[in-house]
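*Asks:* pasted the sequence and its predicted model underneath.
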Amino acid sequence: MLRIVTFPHPALRYKSQPLRRIDDEFRLTVRRMFELMYEAKGIGLAANQVALPLRFFILNLTADPEQPEQEQVFINPEILKRESVVEEEEGCLSLPALYGKVRRSKKIRVRAFDLHGRQVEADVDGLLSRAIQHENDHLDGTLITDRFDAPVRAATSAKLREIEVAFRKSQTEGIFDDDTAIQARLAALAQHGGILPDVLSEADRQPSTPTPQNA
């Protein structure tokens, strides 16, 4: 079953591999990821946040399922250029209730493929720039905590430990496999270069009717 994973799930430290195929299984996965993102009131979600070690992420800066025209999919993204630096607070769906200031480039040039396999290149700034950099970090196995300065890291250490303990407990309860099994699954998916047919459960394949959420 597809679900958002939390620290320290091994997928969050896995350097994602390029996606090599866009097919119906992939499109179903993207749709389910948007549903999960809206349920969590997020604006972005990277593939490895749902334990898929592949280079793609999704965004909808409105966090509103009633605005599907704002949905964006970035496949095999590259940040080609960065300009200036700005520091703002960020959170992360894989680090629930943990926030801290992160320095990011104010403007970037990004190139990626969309859901139709078309290559797109654009210069962006503001929240879109920050969101792209945040999600692209995920694909490289980087979390916002890695970008915190020392005082912020110290201030959030207790919360990070709390998140870790909760995840380890879920492993002992059988909700998640142990790290070795997860690593083996990640390696198989990465080698395949696409979405394996068994990634989505029957429940994931059923369309849902999400309700609007605030950002």
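*Replies:* Cool, the structure landed. Quantities reported herein were computed from a predicted structural model and do not represent experimental measurements. Residues are numbered from 1 along each chain as shown.

*Asks:* going forward, measure contacts and count neighbours with C-alpha atoms only.
*Replies:* Will do.

*Asks:* just checking, what packs against the strand ranked longest in the chain?
*Replies:* Counting by DSSP state E, the longest strand found in the chain is strand 72-92. Contacts defined by 3 or more Cα pairs under 8 Å, 6 or more residues apart in numbering; DSSP states H and E place strand 72-92 against strand 56-59, strand 95-113, helix 144-147.

*Asks:* so for the second one, what gets flagged as buried?
*Replies:* Spelled out, that is strand 95-113. Residues 95, 98-113 are the ones in strand 95-113 that count as buried (16 or more other Cα atoms under 10 Å).

*Asks:* the helices in this protein, which residues?
*Replies:* Using DSSP state H, the helices of the chain run over 24-39, 126-139, 144-147, 150-172, 179-192, 202-205.

*Asks:* would you mind finding the most buried of those?
*Replies:* helix 126-139 (a mean of 21; mean count of other Cα atoms under 10 Å).

*Asks:* put this beside the first:
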Amino acid sequence: MTSLIAVEKQKLENPPLKLHYLGDRVLRQPAKRIAKVDDSVRKLVKEMLQTMYSSNGIGLAAPQVGVNKQLIVIDCEPDEPAKLPLVLINPVISGYSKTLCKGEEGCLSIPGVYLDVIRPEAIEVSFKDEQGRPRKIQANNLLARVIQHEMDHLNGVMFVDRVDNDLALTAELQKHGFSVNAVKPVA
């Protein structure tokens, strides 16, 4: 169920891909489905993982590195070399739990900003792995949160769009030099 793409979980001085930040138009565009899982997709997966580890992240969506494709890499245990990352290509959530939970989220595209977001506690998600094989998993707690957070990126949504505490949101964004005008609240 986990990635066969071997990447050392280490910080690179010059990660292969450049992160885009809140306010950048590329983060607001819906990502396109990947028609064929081939070596170019696997190369992108490897570079995304290297970039994610270099930035102390546990999830990264292709739009965050300026690539308009439905591709996500996740590793909720970056300090465990034996735990392989999860690669989700063209992910679709097919079920949500009725139980909602509040949890703190951050984002590599909004460094330094951490705020509470309410999301379903568990999900079922279908996707293709890096070999193009169809997969389906049940995820809960942190993994469910990370998948939902990264899938939002594929739809041009950022976690700050889901924050309901406007005062905290404004204060945090301003403290870290981001414009509140870059937030697009979701209904």
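*Replies:* Ah, there it is. Predicted model only: the values in this text are computed from it and were never measured.

*Asks:* quick one on the thing from earlier: save the helices and strands packed on strand 72-92 of the first structure as JSON lines, and put in distance to R130 of the first structure too.
*Replies:* Listed next are these as JSON lines, based on distance: least, Cα to Cα, whole Å:
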{"stretch": "strand 56-59", "distance to R130 of the first structure": "11"}
{"stretch": "strand 95-113", "distance to R130 of the first structure": "7"}
{"stretch": "helix 144-147", "distance to R130 of the first structure": "12"}
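
*Asks:* and of the ones you listed, who's closest to V50 of the first structure?
*Replies:* Checking those against V50 of the first structure by Cα to Cα gives strand 56-59 as the closest, at 10.4 Å.

*Asks:* quick one: the closest one to the second structure mean distance?
*Replies:* On superposition with the second structure, the mean distance recorded for strand 56-59 of the first structure (mean Cα distance after the TM-score superposition for the first structure) is 0.5 Å.

*Asks:* which helices and strands does that strand pack with?
*Replies:* Judged by 3+ Cα pairs under 8 Å, 6+ apart, strand 56-59 of the first structure is in contact with helix 24-39, strand 44-46, strand 72-92, helix 126-139.

*Asks:* post-alignment, the shortest one versus the second structure, mean distance?
*Replies:* Translated: strand 44-46 of the first structure. With mean Cα distance after the TM-score superposition for the first structure, strand 44-46 of the first structure departs from the second structure by a mean of 0.3 Å once superposed.

*Asks:* matching residues in the second structure for that strand?
*Replies:* Aligned by TM-score structural alignment, strand 44-46 of the first structure corresponds to residues 59-61 of the second structure.

*Asks:* centre-most residue in the first structure?
*Replies:* Geometric centre of the first structure, nearest residue: A46, 2.0 Å, by Cα atoms, centre = their mean.

*Asks:* one step back: make CSV out of the helices and strands packed on strand 56-59 of the first structure and add distance to L2 of the first structure.
*Replies:* CSV is the format used below for these (distance: least, Cα to Cα, whole Å):
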stretch, distance to L2 of the first structure
helix 24-39, 8
strand 44-46, 13
strand 72-92, 18
helix 126-139, 17
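
*Asks:* nearest to F7 of the first structure, of those?
*Replies:* Of these, nearest to F7 of the first structure by Cα to Cα is strand 72-92, at 10.3 Å.

*Asks:* got the buried residues for that closest one?
*Replies:* In strand 72-92 of the first structure, counting by 16+ other Cα under 10 Å, buried: 72-79, 82, 90-92.

*Asks:* can I get the residues you listed in JSON lines with distance to P8 of the first structure?
*Replies:* Formatted as JSON lines, those follow (distance: Cα to Cα, whole Å):
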{"residue": "Q72", "distance to P8 of the first structure": "27"}
{"residue": "V73", "distance to P8 of the first structure": "25"}
{"residue": "F74", "distance to P8 of the first structure": "24"}
{"residue": "I75", "distance to P8 of the first structure": "24"}
{"residue": "N76", "distance to P8 of the first structure": "24"}
{"residue": "P77", "distance to P8 of the first structure": "24"}
{"residue": "E78", "distance to P8 of the first structure": "25"}
{"residue": "I79", "distance to P8 of the first structure": "26"}
{"residue": "R82", "distance to P8 of the first structure": "29"}
{"residue": "E90", "distance to P8 of the first structure": "18"}
{"residue": "G91", "distance to P8 of the first structure": "16"}
{"residue": "C92", "distance to P8 of the first structure": "13"}
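
*Asks:* closest one of those residues to D149 of the first structure?
*Replies:* E90 (13.2 Å).

*Asks:* and stretch 57-64 of the first structure, how far apart are its ends?
*Replies:* 17 Å (Cα to Cα, to the nearest Å).

*Asks:* residue range for that stretch in the second structure?
*Replies:* Mapped onto the second structure using TM-score structural alignment, stretch 57-64 of the first structure covers residues 72-79.

*Asks:* on that earlier part again, I'd say the residue nearest to the centre of the first structure and H138 touch.
*Replies:* Yes. A46 of the first structure is within contact range of H138, at 6.4 Å (criterion: Cα atoms under 8 Å).

*Asks:* for L173 of the second structure, see how far away the residue of the second structure most remote from its centre is.
*Replies:* Within the second structure, the residue lying farthest from the chain centre (Cα atoms, centre = their mean) is L167, at 24.8 Å. In this view, L167 of the second structure and L173 of the second structure are 10 Å apart by Cα to Cα.
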